[in-house]
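Visitor: here is a sequence together with a model predicted from it:
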Amino acid sequence: MATLLHIDSAVFPEGSASRDITSVFVKSWLEQHPEGKVVYRDLAASPLPHLDVAAASAGAGHALRAELADELAAADAVLIGAPMYNFTIASTLKAWLDLVIINGHNAGENSPVAGTPFTVVASRGGSYAPGTPREDFEFVQNYLEKVLTGMFGVTDLEFIVPELTLAHTVPAMTELIPLAEASRAKAREDAEAKAKALASRLAA
């Protein structure tokens, strides 16, 4: 029985593109692998504290950090909803990363997390794709790629990126609605396919 660790960080519980896509992923995962287990953390509904002196000093001896690290260690796959806020990840997701990354325990050379597949749904209100005017303002994919590969040595990392999520609410973006809908549809398809393939592989 494979375990999926699912983390959402979108501020709004309703209407969130990242939550929509992660829910598609989880549904597909469970359809393919009904006996699988999903461990869920909603960082907006139940935010974690920021890393402080006591937690930083204690490392894996800190109860909350140990709990989070154990959840990660027990996961056969990790799914993270990481919408863009002010060009980067939500502070709640940063808090989770600061607490769960423990040097000498699960981070660094020969990290036990290195072989765990990670899927990140990196939704964003505009477009920050290569070649766009705001390409160099993108600090969600860039940051998470660096931290997950650099701290955990993750070798199986995939991003699903629904773009232009503000097109339906920002008048100046109205003409981009068809592109936004196409991006959301592709993200849902990618999430479904990725979850099926991953569940199948891990259940084998």
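Guide: Done, it's in. A quick note: this is a predicted structure, and the numbers were derived from the prediction, not measured. Numbering: from 1, shown residues only.
Visitor: every contact and neighbour count from this point should use C-alpha atoms.
Guide: Will do.
Visitor: contacts for stretch 83-90, please.
Guide: The contact list for stretch 83-90, computed with Cα atoms under 8 Å, 6 or more residues apart in numbering, reads 9-10, 17-18, 82, 121-125, 137-140, 143.
Visitor: which of those ranks first by neighbour count?
Guide: residue 123 (30 neighbours; other Cα atoms under 10 Å).
Visitor: how about that one, secondary structure?
Guide: Assigned with DSSP: H, G, I helix; E, B strand; the rest coil, residue 123 falls in the coil class.
Visitor: for it, give me its contacts.
Guide: Applying Cα under 8 Å, 6+ apart to residue 123 gives the contacts 17, 18, 82, 83, 84, 160, 161, 162, 163, 165.
Visitor: sec struct for the residue positioned nearest the centre of the chain, please.
Guide: By Cα atoms, centre = their mean, the chain has its centre lying nearest to residue 80, at 1.8 Å. Assigned state for residue 80: strand (three-state reduction, three-state DSSP).
Visitor: quick check: it touching residue 6?
Guide: Yes - between residue 80 and residue 6 there is a contact under Cα atoms under 8 Å: 6.0 Å.
Visitor: still on that earlier bit, from the contacts of residue 123, which is closest to residue 152?
Guide: Nearest to residue 152, judged by Cα to Cα, of the contacts of residue 123 is residue 82 at 17.9 Å.
Visitor: how much space is there between that closest one and residue 119?
Guide: Separation of residue 82 from residue 119 (Cα to Cα, to the nearest Å): 10 Å.
Visitor: now do residue 87
Guide: Computed as Cα to Cα, the residue 87 to residue 119 distance reads 20 Å.
Visitor: below is structure B, check it against A:
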Amino acid sequence: MATLLHIDSSVLPGEASSSRSVTAAFRRTWEEQHPAGTVIYRDLAADPVPHITADAWSAGYATPSERTPEQSAAFAVRVKLIEELEQADAVLIGAPMHNFSIPSTLKAWLDSVLLLGRTAGEAPSAQGTPVVVVASRGGSYAPGTPREGFEFVQNYLEAVLKRTLGLDLDFIVPELTMAPRNAAMAELIPLYEASRKRAFEDATAKAKELTARLTA
């Protein structure tokens, strides 16, 4: 049985969030294709993980016998998150753009699971695990657009998830999500609708492909 680690980080609930809507579609397809599988779910907006502290960070570079009680307690939280990542056969992350970057709650999760000598380094413990990131954004930051240089979501996540943690990274990018809410973007609504449709199609297709690959 395959295990999916599903992480949402949008501050908006349910269908009000583009990233949550698309990750939900992916997960529904995953569960339909693999009803005997397991899903580990973390809603980082509703239940944020602690931001990294000196104790949590330094404990990762100390042997268990050297750790203070405070270090041990803080590190136990990190270990639980790391083990969830290591046990997952696939990872699904909702990563909406907040002020040109990822939500701080998602950064806190990444800070906890990135541990040199275990999940990062010469032989990352989750290396090769497929991860699908739904990177929604209110505008467009695609190459050639005026705000191309403001895109710090995909670039950052590629550096951390792919190049540091060694995960097999794929993106779904619903864009122009502010068009229906912003009168100044009204003429972009058809492009938004096309992007949204494509994102749902990609979510369904990628979920089917992954379940087929992992349960073959």
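Guide: Yep, that arrived. As the structure is a computational prediction, the values presented were derived from the model and not from experiment.
Visitor: any chance of the contacts of residue 123 of structure 1 in CSV with distance to residue 40 of structure 1 and secondary structure as columns?
Guide: As requested, the contacts of residue 123 of structure 1 are exported to CSV (distance: Cα to Cα, whole Å; DSSP: H, G, I helix; E, B strand; the rest coil):
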residue, distance to residue 40 of structure 1, secondary structure
17, 18, helix
18, 15, helix
82, 14, coil
83, 17, coil
84, 20, coil
160, 19, strand
161, 21, coil
162, 22, coil
163, 24, coil
165, 24, coil
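Visitor: which of those residues lies closest to residue 27 of structure 1?
Guide: Within the contacts of residue 123 of structure 1, distances to residue 27 of structure 1 taken as Cα to Cα reach their minimum at residue 18, with 14.2 Å.
Visitor: can you find the partner of the closest one in structure 2?
Guide: Matched by TM-score structural alignment, residue 18 of structure 1 corresponds to residue 19 in structure 2.
Visitor: on that earlier part again, from the contacts of residue 123 of structure 1, pick the one nearest residue 64 of structure 1.
Guide: Nearest member of the contacts of residue 123 of structure 1 to residue 64 of structure 1, counting by Cα to Cα, is residue 82, at 21.6 Å.
Visitor: wait, isn't that closest one in contact with residue 140?
Guide: Yes - between residue 82 of structure 1 and residue 140 there is a contact at 7.4 Å, judged by Cα under 8 Å.
Visitor: shared neighbours, the two?
Guide: Listed as contacting both residue 82 of structure 1 and residue 140 by Cα under 8 Å, 6+ apart are 89, 122.
Visitor: how close does stretch 144-151 of structure 1 sit to structure 2?
Guide: Mean deviation of stretch 144-151 of structure 1 relative to structure 2 after superposition (mean Cα distance after the TM-score superposition for structure 1): 1.1 Å.
Visitor: between residue 87 and residue 119 of structure 1, which one's more packed in?
Guide: residue 119 (22 against 16).
Visitor: any idea how far that one is from residue 16 of structure 1?
Guide: 17 Å.
Visitor: how about residue 72 of structure 1?
Guide: For residue 72 of structure 1, the distance to residue 16 of structure 1 equals 24 Å [Cα to Cα].
Visitor: higher neighbour count, these two?
Guide: Taking neighbours as other Cα under 10 Å, residue 72 of structure 1 and residue 16 compare with residue 72 leading, 22 against 15.
Visitor: how about whichever residue in structure 1 pairs up with residue 125 of structure 2, what does it touch?
Guide: By TM-score structural alignment, residue 125 of structure 2 lines up with residue 112 in structure 1. Residues near residue 112 of structure 1 by Cα under 8 Å, 6+ apart: 73, 106, 152.
Visitor: excluding covalently adjacent residues, which one is nearest to the second one?
Guide: Counting by Cα to Cα, 6 or more residues apart in numbering, the nearest residue to residue 106 of structure 1 once its immediate chain neighbours are dropped is residue 112, at 6.0 Å.
Visitor: likewise the first one?
Guide: Nearest non-adjacent residue to residue 73 of structure 1, counting by Cα to Cα, 6+ apart: residue 113, 6.6 Å away.
Visitor: quick one on the thing from earlier: could you look up the SS state of the match of residue 125 of structure 2?
Guide: Residue 112 of structure 1 is classified as coil under three-state DSSP.
Visitor: now do the helices in structure 1.
Guide: Ranges of helices in structure 1, per DSSP state H, are 17-32, 53-58, 63-74, 91-100, 141-151, 177-203.
Visitor: circling back to that earlier point, buried ones among the contacts of residue 112 of structure 1?
Guide: 106, 152 (16 or more other Cα atoms under 10 Å).
Visitor: just put the contacts of residue 112 of structure 1 in TSV and tack on distance to residue 197 of structure 1.
Guide: Output for the contacts of residue 112 of structure 1, formatted as TSV (distance: Cα to Cα, whole Å):
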residue	distance to residue 197 of structure 1
73	21
106	26
152	23
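Visitor: ok, so of the contacts of stretch 83-90 of structure 1, who is nearest residue 170 of structure 1?
Guide: Minimum separation from residue 170 of structure 1 among the contacts of stretch 83-90 of structure 1 (Cα to Cα) is found for residue 125, which lies at 9.6 Å.
Visitor: the closest one -> structure 2?
Guide: Match for residue 125 of structure 1 (TM-score structural alignment): residue 138.
Visitor: contact partners for its match?
Guide: Counting by Cα under 8 Å, 6+ apart, residue 138 of structure 2 makes contact with 97, 175, 176, 177, 178, 179.
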